[in-house]
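S.K.: Quick one, what's the 3D model for this:
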Amino acid sequence: MRPTEGRPDRPKRRGAGWPQPLSEVDEEEVLRRIFPNLRTGPSVLIGPGDDAAVVIQPSGSVVATTDTMVRGQDWHDEWSDAHDVGSKLVTQNLADIAAMGAVATGLLVTLAADPQLPLGWAVDFADGVADTAAWDGVPVVGGDLSSAGAGTVMVSITALGDLQGRRPVLRSGARVGDVVAVHGSLGESGGGLELYLAGERPTRWASVHEALAAAEVDRARDHLMWVHRTPTCSVSSGPLAADRGATAMIDLSDGLARDAARIGRASGVCLQLSRSRLVADFVEDTPLEMALGAQRALHHVLTGGEEHSLLATFPADCPLITQQTDPDVHWWVIGEVVAATPDGAHVTLDGEPVSGGWDHFSG
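M.R.: Sure, this is the predicted structure:
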């Protein structure tokens, strides 16, 4: 059974103190509420407050990525609060930087919102960004505010990274004979989303003792919903994998089957996944199986999105894979890279083509 990753405690929200809509305060007041909680660092020469930030990039190259979230499409207010949204948005971007083998050096944050959005929501969103960025040691260097149409709330982050002299790990480097491995969880965010869509909501435990005494299945459901609201990524694992010889790597944002196929297509190979390994490490005796049963658990392991774990291929004799002694950097071997199949499948499960996952336009 794969161990559950540790997480930081949820901080106290500040936004409740500012219920007035954005239309009742000017942009300078919004920024005055947000800036004090944004942390920079030694790589930032010029931080928030000027026309642009200045960030040191020692290697001379810049890794850049961006992600956008829209209310009603990428989150729902009835289960994700503003802090959750900010936290998830940071994780999405940092996972992309890590998947290239790079270290994040700065975040640029954008909020476009209906002027009737409460100021407190913007403050809590900024705190979610700041708290998660600080947890991962990444400075927030600036961003933008804009008004939007009635009911609209859209947020985005552009993340910058530095390879620190490494070669970028691309999707196109997988080779026949490599092993396929994942760092992090599989399917938990997708399982949490299924529970939310079915009308489940987290239990509000009165105390830690009450939570510990609760039924195991209730704690399992809460865990899955928590992971969906605020997924995490071990950002140091990407650069470490690059240093130890990863041949291809990707952030698992759209599901294992879909993202593994992206490596397969780019590399001209097939990633053959092992059902027995996936079941043993990510289904049996896990919160997924406890909450949803073995069949639904395996479905989410293969297709659940927004996990933001790292999927990579390595030479079969890579010490990071063969000599795993540190649980914080553990990579779970789930398959192997084989030659492209005659029918063009780029990912299979025990030799049978497998597909599915999240698509932003078809669902």
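
S.K.: rest of the way, CA atoms for contacts and neighbours
M.R.: OK.

S.K.: give me every residue that touches D96.
M.R.: 65, 250-251 (CA atoms under 8 Å, 6 or more residues apart in numbering).

S.K.: and it, what element?
M.R.: helix 82-99 (DSSP states H and E).

S.K.: quick one, helices of this protein?
M.R.: 27-34, 82-99, 119-135, 188-197, 208-213, 216-229, 237-243, 256-267, 275-282, 287-292, 294-303, 319-322 (DSSP state H).

S.K.: of the ones you listed, which approaches L145 most closely?
M.R.: helix 27-34 (7.7 Å; CA to CA).

S.K.: quick one: contacts of that closest one?
M.R.: Against helix 27-34 from outside (CA under 8 Å, 6+ apart): 22, 119, 122-123, 126-127, 145.

S.K.: again, only using 7 Å
M.R.: 123, 126 (CA atoms under 7 Å, 6 or more residues apart in numbering).

S.K.: Buried residues in it, which are they?
M.R.: 30-31, 33-34 (16 or more other CA atoms under 10 Å).

S.K.: Distance-wise, check the nearest residue to S156 once chain neighbours are set aside relative to N93.
M.R.: Among residues not flanking S156 along the chain, T68 sits closest, at 4.2 Å (CA to CA, 6 or more residues apart in numbering). Distance, T68 to N93, by CA to CA, to the nearest Å: 10 Å.

S.K.: Just want to know which of the two has more residues nearby.
M.R.: For T68 and N93, the more surrounded residue by other CA atoms under 10 Å is N93, and the numbers stand at 25 against 16.

S.K.: Would you check that the more buried one makes contact with D67?
M.R.: Yes: between N93 and D67 there is a contact under CA atoms under 7 Å: 6.3 Å.

S.K.: circling back: now the helices of the chain in JSON lines, with distance to T348?
M.R.: As requested, the helices of the chain are exported to JSON lines (distance: least, CA to CA, whole Å):
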{"stretch": "helix 27-34", "distance to T348": "47"}
{"stretch": "helix 82-99", "distance to T348": "22"}
{"stretch": "helix 119-135", "distance to T348": "35"}
{"stretch": "helix 188-197", "distance to T348": "20"}
{"stretch": "helix 208-213", "distance to T348": "40"}
{"stretch": "helix 216-229", "distance to T348": "26"}
{"stretch": "helix 237-243", "distance to T348": "24"}
{"stretch": "helix 256-267", "distance to T348": "8"}
{"stretch": "helix 275-282", "distance to T348": "10"}
{"stretch": "helix 287-292", "distance to T348": "22"}
{"stretch": "helix 294-303", "distance to T348": "11"}
{"stretch": "helix 319-322", "distance to T348": "21"}
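
S.K.: Return the most buried member of the ones you listed.
M.R.: helix 82-99 (a mean of 27; mean count of other CA atoms under 10 Å).

S.K.: what angle sits between that helix and helix 216-229?
M.R.: 70 degrees (axes from the mean of the first three to the mean of the last three CA atoms, to 10 degrees).

S.K.: Emit the PyMOL select command for whichever of the contacts of D96 are buried.
M.R.: Typed into PyMOL, the line below selects the buried ones among the contacts of D96, using 16+ other CA under 10 Å:
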select buried, resi 65+250+251
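
S.K.: Let's see this one next, to set against the first:
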Amino acid sequence: MELLLDPLPETGPAVITYAAGEGDSVSELVEAILGDLEILAIGLFPGWLPEGERLSGPGGGGVAAARVLAGRLAASTRHFGPFLADLAERAIRHRGPLVFGRSGPEGRSFPAEVRAAGLARVIASTFGRASAALVIYVPEKLTSHGETVLVAGCEWLAHRSGMGIWLVGPELRRVETLHLEVPAAVRRLAGEMTAPPLTATVGVPPVAGRPHAGSVVEQAMEAALAGCDWAHGRSWNQMYQSKDPLFVMIRTDLMWVREKCVVEFDGPEHETSAHMERDRIRDRHLERDGFTVLRFTNQQVMGDLRGVLRHIDEFLRARRLGMSEGAGWCPKKDSRTGRSRHCLC
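M.R.: This next block holds a predicted model:
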């Protein structure tokens, strides 16, 4: 699924993944999903509210300004004004990491139908898409009652929200199963991958121009870069089309286009042979186009953020001075994986 959806075709919907649990009733299941989607929408703010990034916070006129901006947006779009204004106010009042599975900041009580349709529009607009789709992972060993609740809840969401609902995983007796043919190249890579455990209830793709809402590493990096004068010109999660017309588009974590510098942050999943091969191919195409790719592990960022910042700073300063390589940083081979890493010595 990950390999097929990254990058997503420009005409496709915004795709959100959801790890469903077994619910006792349809209303309980729907409420759980809507609650997590609301937390997601709040975490994606201000991506869905033009000029929302200028709002300072809950103090002063931040809340009032958010409601005004939401009203203006709703007047010229399909958004429902009162719901959008309430969501914007809650986003201003809540600043912090996304925590799914628990109640978000309280707001007005809207009917489930209004929340479902409103959230679908907000999520789609955040990614510049006309629609959204929810990929729901079916729990293993689902009981007969749990299956009935899941299917009925998904039918309700599909009709009320306008989202496409995709159920993936174990076959269900109450719905027709469709087996998709995966391209051979993707099958080869996927055959080497071990499915990691689901670490979050909701999975969301990154928004172009912003650090990933669900990535602690990217959020920490952006918070640090915001205070660095030398970090101007950076761009998060942008798509890049290689000069090789036969190669797919590349989504980079962090890029300085003018300096032709790409910075990638690697989690544990990048240590699998499939991910390592993907990264090697991606880096090779970027390097052929004149880019230098700096890779840091999540552990490096969270364990020595100042060191990572120093090395990026030194490379950019050197590149801006016309040097072909940055001073003060050195690529090293990982003795276990054979991949290039940037030492923080």
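
S.K.: where does the TM-score land?
M.R.: The TM-score (TM-score structural alignment, normalised by the length of structure 2) is 0.31; 181 aligned residues with a CA RMSD of 6.8 Å.

S.K.: Out of the contacts of D96 of structure 1, list just those in strands.
M.R.: Members of the contacts of D96 of structure 1 lying in strands (criterion: DSSP state E): 65, 250-251.

S.K.: Which helix or strand contains R115 of structure 2?
M.R.: Going by DSSP H and E, R115 of structure 2 is part of helix 112-126.

S.K.: After that helix, which helix or strand is next?
M.R.: Helix 112-126 of structure 2 is succeeded, C-terminally, by strand 132-137 (DSSP H and E).

S.K.: What helices and strands are in contact with that following strand?
M.R.: The helices and strands touching strand 132-137 of structure 2, judged by 3 or more CA pairs under 7 Å, 6 or more residues apart in numbering; DSSP states H and E, are strand 14-19, helix 112-126, strand 164-168.

S.K.: Can you check what angle separates the helix or strand just after the first one from helix 112-126?
M.R.: Scanning the chain past strand 14-19 of structure 2 towards its C-terminal end, the next helix or strand to appear is helix 26-44 (assignment: DSSP H and E). Comparing the axes of helix 26-44 of structure 2 and helix 112-126 via the same axes, to 10 degrees yields an angle of 30 degrees.

S.K.: So F83 of structure 2 belongs to a helix, correct?
M.R.: Yes: with DSSP: H, G, I helix; E, B strand; the rest coil as the criterion, F83 of structure 2 is part of a helix.

S.K.: Excluding residues flanking it in the chain, which one is nearest it?
M.R.: Closest to F83 of structure 2 by CA to CA, 6+ apart is G118, at 7.0 Å.

S.K.: swap in S27 of structure 2?
M.R.: G153 (7.6 Å).

S.K.: any idea which helix or strand carries the one you found?
M.R.: helix 144-161.

S.K.: how about that helix: buried residues?
M.R.: Buried residues in helix 144-161 of structure 2 (16+ other CA under 10 Å): 146-154, 156-158, 160-161.

S.K.: What is that helix packed up against?
M.R.: Against helix 144-161 of structure 2 (3+ CA pairs under 7 Å, 6+ apart) you get helix 26-44, helix 112-126, strand 164-168.

S.K.: redo that, cut-off 6 Å
M.R.: helix 26-44, helix 112-126 (3 or more CA pairs under 6 Å, 6 or more residues apart in numbering; DSSP states H and E).

S.K.: of these, which approaches V301 of structure 2 most closely?
M.R.: Of these, nearest to V301 of structure 2 by CA to CA is helix 26-44, at 21.7 Å.

S.K.: For that closest one, buried residues please.
M.R.: So for helix 26-44 of structure 2, counting by 16+ other CA under 10 Å, buried means 26, 29-44.

S.K.: what do you get for stretch 280-296 of structure 2?
M.R.: 282-283, 285-287, 291-296.

S.K.: Keep only those of those residues that are in helices.
M.R.: Short answer: the buried residues of stretch 280-296 of structure 2 in helices (DSSP H) are 282-283, 285-287.

S.K.: Give me the neighbour count for V168 of structure 2.
M.R.: Neighbours of V168 of structure 2 (other CA under 10 Å): 15.

S.K.: how close does it get to I312 of structure 2?
M.R.: 40 Å.

S.K.: Kindly report the same for R187 of structure 2.
M.R.: 36 Å.

S.K.: Comparing the two, which residue is more hemmed in?
M.R.: With neighbours defined as other CA under 10 Å, R187 of structure 2 and I312 compare such that I312 has more, 20 against 13.

S.K.: Let's verify the more buried one: helix, strand, or coil?
M.R.: Strictly by three-state DSSP, I312 of structure 2 counts as helix.

S.K.: if I pick it, what's in contact with it?
M.R.: For I312 of structure 2, no contacting residues are found, by CA atoms under 6 Å, 6 or more residues apart in numbering.

S.K.: What strand or helix carries the nearest residue to V63 of structure 2 once chain neighbours are set aside?
M.R.: Spatially, and ignoring its direct neighbours in sequence, V63 of structure 2 is nearest to E89 (5.4 Å; CA to CA, 6+ apart). Assigning secondary structure by DSSP H and E places E89 of structure 2 in helix 81-93.

S.K.: Tell me which of the helices of structure 1 sits nearest to L349 of structure 1.
M.R.: It is, among the helices of structure 1 and with distance given as CA to CA, helix 275-282, at 6.2 Å.

S.K.: helices and strands around the closest one, which ones?
M.R.: Looks like helix 275-282 of structure 1 contacts no helix or strand (3+ CA pairs under 6 Å, 6+ apart).

S.K.: and with 10 Å instead?
M.R.: helix 287-292, helix 294-303, strand 332-339, strand 347-349 (3 or more CA pairs under 10 Å, 6 or more residues apart in numbering; DSSP states H and E).

S.K.: what would these look like in TSV with distance to W135 of structure 1?
M.R.: Below are those laid out as TSV (distance: least, CA to CA, whole Å):
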stretch	distance to W135 of structure 1
helix 287-292	25
helix 294-303	27
strand 332-339	24
strand 347-349	34
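
S.K.: Between the ones you listed, which one is closest to D243 of structure 1.
M.R.: strand 332-339 (17.7 Å).

S.K.: List the buried residues in that closest one.
M.R.: 332-338.

S.K.: tell me what it is packed against?
M.R.: Using 3+ CA pairs under 10 Å, 6+ apart, strand 332-339 of structure 1 sits against strand 179-183, helix 256-267, strand 269-273, helix 275-282, strand 310-314, helix 319-322, strand 347-349.
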